[in-house]
Every structure is written in C-alpha cells, then in structure tokens.
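what's the 3D shape of this:
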Amino acid sequence: MDIVMLAAGSSSRMGDTNKLLLTYNDLPMVAYSCLEALKFLAQYADRNDESCRLIVVTGYRRQSTEKALETCKAFMEGTNSRLEMLIVNNPDYRNGQFSSTKIGVSQINDGPFFISLADMPFITAAHYEKLVPMLESHDAVRPFSIKDKDRVPGHPVLHASRLKEMITKCPDDYSVSKILKSCDVYEPSFNDDSWSKDIDYVQDYENLDRK
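Purely as a prediction, here's the structure:
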C-alpha cells in the first residue's frame, strides 16, 4: 500500500502565499497531511507485514515545502522500518496537477495506492483506513461527501495496482477523473465533509477551527 501526496501546486488562488506552509494544529499544513498519511501507512505495514511508501510530490517553492516535512522525518525514525517516505520534485508542475500525479504514481510499489491532496488537512489516518476494505475487486474507490443532499466527489481516492500503467501513460493534459470514467469505481457516500473540504482561498483558511 502506497500513498501519493500531491504538494506541487502554486496556490495561485492565495496570491503569493504558499498555503501548504500555513499552520494547522501547530504544524505546516503539508506536514500535518503527510503525518496522517504516515500514521495510516505505519499501521497498515505492521498489520500486513509489508513495505509501504508515502511519495510526496513537490514543485512550487520546493525547498520550503521539503523543509516543512522535517517533522515527518522525525516521525519516521520511531516507526516500522518497512515504512518509507520519498520526496520527488516535479519541475514541470505548471503543466497541471496530472503531471505531478504521473510522477508520483511512477514511484509506487506493486499494490493498491491512494492519491491524496496536501491541502486537505481534515483527512486523517482513519479516513484512509475506512476505504481499504471497500476496494475488493473494483478498480478504484472514490469517496463522496453529502452536502445539502448533493454528492460531492472527494479524496483520497484508492486505486488498484492495475491503474498505475494507465495513469503514467496518459499525457499531462489528461486527468485521473477521465481515466476513472471507463473504470469500475465504487463510490461510497459519507455524512462527513472532510472528504471534499480543501483550502483554496484565504477565507477558507481564516474560517478554519485550528490551534
């Protein structure tokens, strides 16, 4: 089981602010999101006796983003030796999110994998855990939040290993959503907006209930 964490975007809707460095629960947002992913992977590695990897894809202001991940490296030192965190840079991050997705997915081991977003700090280890048993024979599991009776697609999305080749062979102007249209995707609904709640604007951050 691996997780690809996308942390390469330019935060253009926040002007000159790198939203991934904004504080959430006393940590840079990117570090908090990655720590929750690592907590899940550590539990999964112990339970299944297999190697797990978190692949963090950076791009915009990569040096500051990677420095913010020092907390994650400290966490790694006290966990399962079969847990790994790999940081990869996308020099062409301006080509769009899918270019970063392809770079991250190209680094996964054989087995199922999540694609997650670093600007969604409400996603906890428990969210990842909840989707794992739902994959079964499906190609993917994509969670939805129920908001005012509407179903809103969310993250992380869990993929079967066979989707790796499909993703990495597509052009940069493609998307995972387009790929999933031709796949067998299980789409559970939850009364939890964490699945679809990200931080795009300054007001989103100002409205956070944070420490």
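
okay, CA-based contacts and neighbour counts for the rest of this
Will do.

could you pull out the strands for this structure?
2-7, 23-24, 27-28, 52-58, 83-89, 113-117, 140-141, 144-147, 150-153, 157-159, 185-186, 189-190 (DSSP state E).

contact partners for A37?
I3, L54, T124, A125, Y128 (Cα atoms under 8 Å, 6 or more residues apart in numbering).

now the longest helix seen in the chain against strand 83-89, angle please.
Secondary structure of the chain per DSSP state H: the longest helix is helix 29-48. Calculated by axes from the mean of the first three to the mean of the last three Cα atoms, to 10 degrees, helix 29-48 forms an angle of 140 degrees with strand 83-89.

one more, for comparison:
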Amino acid sequence: MTIGRRGIETVIVAAGLSRRMGKVNKLLLPVAGLPMVRRVAACHARLADRVILVTGFDHAAITEAVFDLDVVVVYNPEFATGQAGSIAIGVAAATLAGRGLMIALADQPNLTLEDLEALVDAFDADDASRVCVPTYLGQRGNPLLFPTALVREMRHDGRAPGCRRFIDANPQLVLNYSAPNDHFTTDVDTPSDAHNILGVFVSDLENEG
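Next up, the predicted model:
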C-alpha cells in the first residue's frame, strides 16, 4: 500500500441492528439526499488512505449504498453479538501500514473533513504517540485515532482497540482533543435523533415502506 499525505487508515463500523430506530435502518436515512452511511464513508474516504467498512445487518443495502466509493467492505457474520466484534473484524482487515488507525461509527452525519483533519492535527502534534480521543464539553466522542504501533501490539495480543475499557484503564496512553463543536459527540440512534439532527420523520418512512 502506498501511504498518502496523512498515513491514516480508517475502520467504520456499519454492522448494527439499528433497533432503536424501529423498522427503519438508520444508516440508510437520507442526509442531503444521500444514505447516511454513504455520506459518512465518503467523508472518511477524503481523509484516509484506506477505508474499511464493516457491515452486518442489512449487508446488501449498506453495500449498495457505497458501491462506487473507494472503500473496502468487510462482512461480520456475527454482527448481532455487538460492536466489539465488528471492530475486531475491521482491525483484522487493516494493513496497519500507516501512522494511525481511526475507529469510526457510521451514524455521525455531522462530521466534516475539517473535523477529521483537526483530530489528525492534534494526533500529529503529539507525535502520533497516544490514542487521540475527541471531546466536547467534557463528553467523549468518536472516532478514536490510534497509533499504528499500539494497534499492532494489541492485535498481536488478541485485543481489539476502540473499547471504552481500554481507554479508561490506560489514561497515560490517551490524548484528549477538545473539539470546537458537537460533531464528534452527535450520533443518530432514535426517531427523535433523526428528526432533530436530520430533519427526517421516521414514521413517514415506515408508512412509505
């Protein structure tokens, strides 16, 4: 793999059951006319040298939504067991050839390229030596940016990066980046979120279905 200007590889988790959204898969909700998962994946693809999208629930529809983007789709057959397994699948598929590995979620449509660049800038300013965790008004957000060397070590030991337990247990390895907006801490989980964040009424979509 040829490392680009940032040397960042990204794993996006897009495998969840979307239970709290009712009958609608939240990752397919429209954001400016595009499925949310496509918007998020396209944003990360503008920054990262390589993007791995981990699918599970509704695999065919999610894959179709990103079919022409420069992303690698990896399927987690055990997606129902939770997010940790999907992260592990994504990390296993990573080349770890760059400086950092970003662990991202597919339900954060407000994130922009500028937001992600700022996170990488904070990571770089710390010599890419610690896990960069975005925060806003004291609230921890996503994505998380890990030094590749640390991910290699964790993968060798059978541990998956991205879990809250690891972050809490290793404060000396954590760099908190204080973001200027709530984009890192805003995600879409419920019909109320869809209305407030996206301006979408999920009940209307369910009736259409």
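
TM-score of the superposed pair?
The TM-score (TM-score structural alignment, normalised by the length of the second structure) is 0.81; 184 aligned residues with a Cα RMSD of 1.9 Å.

returning to what we had before: switch the strands of the first structure over to a markdown table; also include distance to K169 of the first structure and mean neighbour count.
Converted to a markdown table, the strands of the first structure look like this (distance: least, Cα to Cα, whole Å; neighbours: other Cα atoms under 10 Å):
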| stretch | distance to K169 of the first structure | mean neighbour count |
| --- | --- | --- |
| strand 2-7 | 17 | 28 |
| strand 23-24 | 36 | 18 |
| strand 27-28 | 33 | 18 |
| strand 52-58 | 18 | 25 |
| strand 83-89 | 19 | 18 |
| strand 113-117 | 17 | 23 |
| strand 140-141 | 18 | 26 |
| strand 144-147 | 27 | 18 |
| strand 150-153 | 24 | 15 |
| strand 157-159 | 16 | 25 |
| strand 185-186 | 20 | 18 |
| strand 189-190 | 30 | 16 |
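
can you list these in a markdown table and add distance to M134 of the first structure?
Below are the strands of the first structure laid out as a markdown table (distance: least, Cα to Cα, whole Å):
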| stretch | distance to M134 of the first structure |
| --- | --- |
| strand 2-7 | 16 |
| strand 23-24 | 30 |
| strand 27-28 | 31 |
| strand 52-58 | 19 |
| strand 83-89 | 23 |
| strand 113-117 | 13 |
| strand 140-141 | 7 |
| strand 144-147 | 13 |
| strand 150-153 | 16 |
| strand 157-159 | 9 |
| strand 185-186 | 8 |
| strand 189-190 | 12 |
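
out of the ones you listed, nearest to D198 of the first structure?
Proximity to D198 of the first structure (Cα to Cα) singles out strand 113-117 among those, at 8.4 Å.

ok, which stretches of the second structure are helices?
Ranges of helices in the second structure, per DSSP H, are 36-47, 59-65, 83-93, 113-125, 148-156, 164-169, 191-193, 202-208.

mind listing what's buried along the last one?
Translated: helix 202-208 of the second structure. V202 (16 or more other Cα atoms under 10 Å).

how distant is it from the center of its chain?
Helix 202-208 of the second structure sits 26 Å away from the centroid of its parent chain (Cα atoms, centre = their mean, to the nearest Å).

can you tell me how far the residue of the second structure most remote from its centre is from T55 of the second structure?
The C-alpha centroid of the second structure is most remote from N207, which lies 29.7 Å away (Cα atoms, centre = their mean). According to Cα to Cα, to the nearest Å, N207 of the second structure and T55 of the second structure sit 26 Å apart.
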